[in-house]
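Chemist: turn this into a structure:
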Amino acid sequence: MNKEKPKNLHNAIKSNIYILSIAFKLCPPRVIMDIAVNLMSKLVSFYFLLIIETLVKGLQRNEAFDKLVLIVVINSFVLLVIKGVQCIYNEKTKLIYDQILIERMNLMVFGKAFEADISCYEDAEFYDNYTKAAAEANGRIIKVIDTISNILSGIVVAVCYLIKLATIDYFSVIIVLMPVLATSVMGKRLKLLDYKLTMENVSHNRKKDYVKRTVYLQKYAKELRLYPIFSVLQEIFNEAVENIIKNIKKYCYPMMGFRLFQRLFAGSLPTIGFMIYKVYKSIREPAGISDFTVLFYGVLSLSGAMEVLLYNLITLRTDSLYIDNLKQFLNHSPSIKNEVNAIPVPERIESIEFVNVSFSYPNSDRPVLHNINLKLHMNRYEKVSIVGHNGSGKTTFVKLILRLYDPTEGEIRLNGINIKAYDLKEYRKAFGTVFQDFNIFSMSAAENVLMEDAEPGKENLVKKSLEKSGILDKVLTLKKGIYTMLTREFDEEGEVLSGGQNQKIAIARAFAANSNVLIMDEPSSALDPIAEDKIWDSLIEVSRGKGAIFISHRMSACKLADKIYLMERGCITEQGSHEELINYNGKYADMFKKQAMNYQSQE
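Modeler: A predicted model of the protein is given here:
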């Protein structure tokens, strides 16, 4: 996308038609009615010109007063009906359809964001594009409809005026058109400067929005009150505002100059030029009052219509630059997606195998996993524990299994088949997963457990899952039980739970999921030792007849696993049962003994 130079008109029209076609697909009545009502609205002024001409000529012919009054009454009624239609459309119909269109457009953007790779959210350029696309989804599509309908109706009305005025005095038309056309160059420059100002402020506005979210959100409240970090946030916010002001000062003076020049040429000069011309011509060739009236009113109306038409043509070009942000985002193709002939996931998962798997995060040369080769036997309902220090690659290992990322080298196989061959949505549903950095949504407790609509008939499943995670008694004491809103984001009567209670809600998701394999990434990190023991007992119980992969810093939980893999710096350095690794007396045994000593000293 060229940020410095506006597109030519042909490409600008193509971009606008692209977004108009989306609008028509999402909400056809909004597009059709806007063009129709806009055309009717624009033609009112020309219709009024014809009424004035009829009345003036009637007066010149000394027609009966009753006849002239009847013309006024009938045409006033017609104009009243037109204004009524406009009012209903603008004050009701348009507003309703705007909300429908914005909703559907945002859902399209949300869907595209949902399809995007997880790695995209770690890419500042992608996130900027997403921010721009989200902003454009809220208003640009409506602006494009309005602009195109203004252009179409403006062309029709301008042609009507040109034909009418040319039949009386074609030179008057030339006087009007020349300065108005000259302003198109100024308008183009003005729109380009406005676009560049907006784009240069995107990153600064994003910083402002981040600070506002951080200050308002509950999850940051404790740190903001316990540490002087607010001063840093304040500096970020102030710096963003200062940079925005610098950009405004950078562009305001040339923008003021172009705008003043544009208004002078488009508004004042055509009228002054016409007045001078008609005075000169009237001295030489006296004209009829009706022709003069029609010309005077017509010139003023044509000048205004041409100014609006040119403004919208310039807006069309500028809109195309904004549309590119949205178009680029909507056309983004994720790297992790279904193959053309994706196959269904088997009902029974027998094995998960890593074959020469290495991985580095995007835009990083540092490998996180190195040549991993292992086979997890899920057909034996094997319970596997992945242990290691922070940064050893444990969570990345899980992300690769879930296909949130694809390996940089090697492949992962499920039942002997590369996981890329399976239907992506079905494949991920085969795993019941709880990450250590889980999130609680501003929804009911039931919806937070099911992670979908809490449909009738699922109440028992929710309660059993909450009971297994040890949080049912607490949830039942809430005002609306399992249907209580968690967080107070949208509901003042919502409940704000503690970190440990939220973690139990997240763990209940795994119990509620009808999945073949459980994956738990630090499932008890926020729990006290007693609650932790209960959770692990529940996890082992619920994983009977299923495979399970556990990641935990708590070495005592490893004793429950059938097989343990120790990861160090992205490599598997030890593997075996708890007893085998203790007897091996390597790194795992050392970690286990040190942690056991820490627990004993705490007691």
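Chemist: please make it C-alpha for all contacts and neighbour counts, starting now.
Modeler: Will do.
Chemist: quick one: Glu350 and Glu382 touch, right?
Modeler: No. Assessed by Cα atoms under 8 Å, Glu350 is found out of contact with Glu382, at 9.9 Å.
Chemist: which one's more surrounded, those two?
Modeler: Glu382 (22 against 19; other Cα atoms under 10 Å).
Chemist: what sits against the more buried one?
Modeler: 376, 546-548, 561-563 (Cα atoms under 8 Å, 6 or more residues apart in numbering).
Chemist: ok, Val357 - contacts?
Modeler: Contact analysis of Val357 by Cα under 8 Å, 6+ apart lists 369-373, 407-412.
Chemist: run this one through as well so I can compare:
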Amino acid sequence: MMDKASVFKQYFAYWNNNKYFLSIAYRTAPRRVVLQFVLTIMNYTVNYLHSILFISYVFSAIENNTPYSRILIFISAMLLIVFLLMAVSEWFENRYKPVCDLAISQELNRMLFAKAADVELACYENTEFYNKYTRAAKEADQRMALVLDNLTEFAGALVSFVLLLVTAALLDPVALVFMVIPIATKFMITVRRNRATFELNQANTAPTRVKNYVNRVAYLESYAKELRMSAIFSVLLDRYDRALGVMRANFLGIGRKAAKYRALDDTFGMVAPFPLSILYAAYSALIIHKIKIVSFVVLLNTINNLSRAVANLSTFFTNLQENSLYIDNLREFLQYEPAIAQGQPGLRSDNKKPKLELINVSFAYSADAEPILRNISLTVEPGEKIALVGHNGAGKSTLIKLIMRLYDPTTGAVCVNGNDAREYAVDDYRQLFGTVFQDCKVMAMSLADNLYMRRAADSEHAQAQEVLERVGVYAKIASLGGSTASVLTREFDEAGLVLSGGEIQKISIGRLFTGNSRIAILDEPSSALDPVAEYKTFDLLLRAAEDRSVLFISHRLSSALLADRIYLLEHGRIVECGSHQELMALNGKYAEMFHKQAESYQEEERTIV
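Modeler: Below is the predicted model:
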């Protein structure tokens, strides 16, 4: 059980999280935030004037025989105030607020996008961190609106609450007792209700993640073929059912406690103060004649409005907590300090003839994990062509990521021209490399933009066509009626080009021809091609990169013949190194792998014939 000090600290933390969102909104659209506070407070105040002072004045005027003209002027003035406030509120809600909310949304999402681009690759491979980012990005816009609405409603309800308490005290101070006691009780129950709701949300976090994952997989195109060609969906459904079973148990256990407090909360907030106060007011007016009938009517309205104000104040604390739990994820993500920041300052590289060295490099994904790479040392001279070969899981792709500084070594160093890679400015260092990944991607943008990986100028489209012709994909694009200005994918354009995996890889290879990189990194760039096409592609790449250093990974050792030097990796270590002829003469593991692959290709040829 939490003590009072802990509860206070917890709610103070909730407030700080909500204030963080408020500061973002105020920084982006200050007038919009101020206007919402002012209009909300004015709406509550006008409601007070209408339901309390208006009725009090009219009844008193009739009782005192006030001239009808004066009553009419008063009523007209009240109606004019209400009309003007409604007109301004309508303008704010339907014209001004939506435009400002777009600006706030843009600012918040730009912060998220900037941080997502800045954090190191390891964050995307950390499930917990990635889940926090996706939750933050998913609800950012909606949650900002909820935070602003909750804070402004609290301000308005608080002003109304004070006005109503003062009115009740002026009419009959004793009536406050019948209001304050249930109100104080309600706030104590609200704290327990929020705590039970928090426990329920915490317990349901893990099963909700499973439920949402299955929901996602069920409709995403990238999973459609596997789901239809196998029985894997029954496994997913089993996980889905088990997750819902856990949630059901949580609702029956913790949820029952939350429901009990919710019922008590509503009783003391909306039900209890009203009848007790009415009975006392009726007793004062009709039995002991302590107050007049007009005061009795006003007191009834005060009690009714006070009950609503208390309910709104109570809702504020519930929403404050709920919003805070979400904002906590977002703040943790935005305030995360990346180990390898994109804008990290440092040395500027002389990228004309970079010499790459790895010195006793070892790497593990975490402190308690087994190393993926162990004591790797190699040198790539300017213009040299290097092949990295080995079975799956040998550490080849991880080694490439270390070279590009997507990760930093656990021990050892990656050096360029004698300087540790960590001493260079990150953006400048990464510009040394032109990359073609195995799982290359294209964006829903023009073909030229995808080739240059930026906004391509009109003058660059001719060069883009030449590059696409060199990598052997433009003929296919032309046959589809496309050009370098055509949009890839049909995400936003029904006439967009839809290309095969091999054709997309050729576009990715073409990116090497449009950049100024000095080291080409090829992580199985031809995995979607047949062996003959792969050899031709590598031959094209290596001839095109004659003035660059090249590191390439290939499972097909026939492509390694094109390399100046070959490194064979096994269990994270370099076990053999040399040219193809030297390794074949060594008659070790490389030679064994090469002979087995050659036999496999010959067997395929015999089967086809």
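Chemist: send over the TM-score of the superposed chains.
Modeler: Comparison of the two superposed chains (TM-score structural alignment, normalised by the length of the first structure) gives a TM-score of 0.92, and 598 aligned residues with a Cα RMSD of 2.4 Å.
Chemist: the residue nearest the centre of the first structure: what's it in contact with?
Modeler: Centroid-nearest residue in the first structure: Ala134, 3.4 Å away (criterion: Cα atoms, centre = their mean). For Ala134 of the first structure, the contacting residues are 106, 109, 326, by Cα under 8 Å, 6+ apart.
Chemist: repeat that for 10 Å
Modeler: 105-106, 109-110, 113, 128, 140, 325-326, 329 (Cα atoms under 10 Å, 6 or more residues apart in numbering).
Chemist: and the residue mapped onto it from the second structure, what element?
Modeler: Alignment note: Ala134 of the first structure maps to Ala137 in the second structure; criterion TM-score structural alignment. Assessed by DSSP states H and E, Ala137 of the second structure sits inside helix 127-171.
Chemist: which position in the second structure pairs with Asn75 of the first structure?
Modeler: Match for Asn75 of the first structure (TM-score structural alignment): Met78.
Chemist: excluding chain neighbours, what is closest to Tyr565 of the first structure?
Modeler: Gln575 (4.5 Å; Cα to Cα, 6 or more residues apart in numbering).
Chemist: sorry, slip of the keys, the one I care about is Leu468 of the second structure.
Modeler: Counting by Cα to Cα, 6+ apart, the residue nearest Leu468 of the second structure is Tyr474, at 5.1 Å.
Chemist: against Lys480 of the first structure, how distant is the counterpart of the one you found in the first structure?
Modeler: Using TM-score structural alignment as the criterion, Tyr474 of the second structure maps onto Leu472 of the first structure. Counting by Cα to Cα, to the nearest Å, the separation of Leu472 of the first structure from Lys480 of the first structure is 13 Å.
Chemist: one step back: put the buried members of the contacts of Glu382 of the first structure into a PyMOL selection.
Modeler: One line in PyMOL is enough to select the buried ones among those; burial here means 16 or more other Cα atoms under 10 Å:
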select buried, resi 376+546+547+548+561+562+563
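Chemist: among the contacts of Glu382 of the first structure, which are in helices?
Modeler: Within the contacts of Glu382 of the first structure, no residue falls in helices by DSSP state H.
Chemist: export the contacts of Glu382 of the first structure as TSV, with columns for distance to Gly304 of the first structure.
Modeler: Listed next are the contacts of Glu382 of the first structure as TSV, based on distance: Cα to Cα, whole Å:
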residue	distance to Gly304 of the first structure
Leu376	75
Lys546	74
Gly547	74
Ala548	72
Ala561	80
Asp562	81
Lys563	80
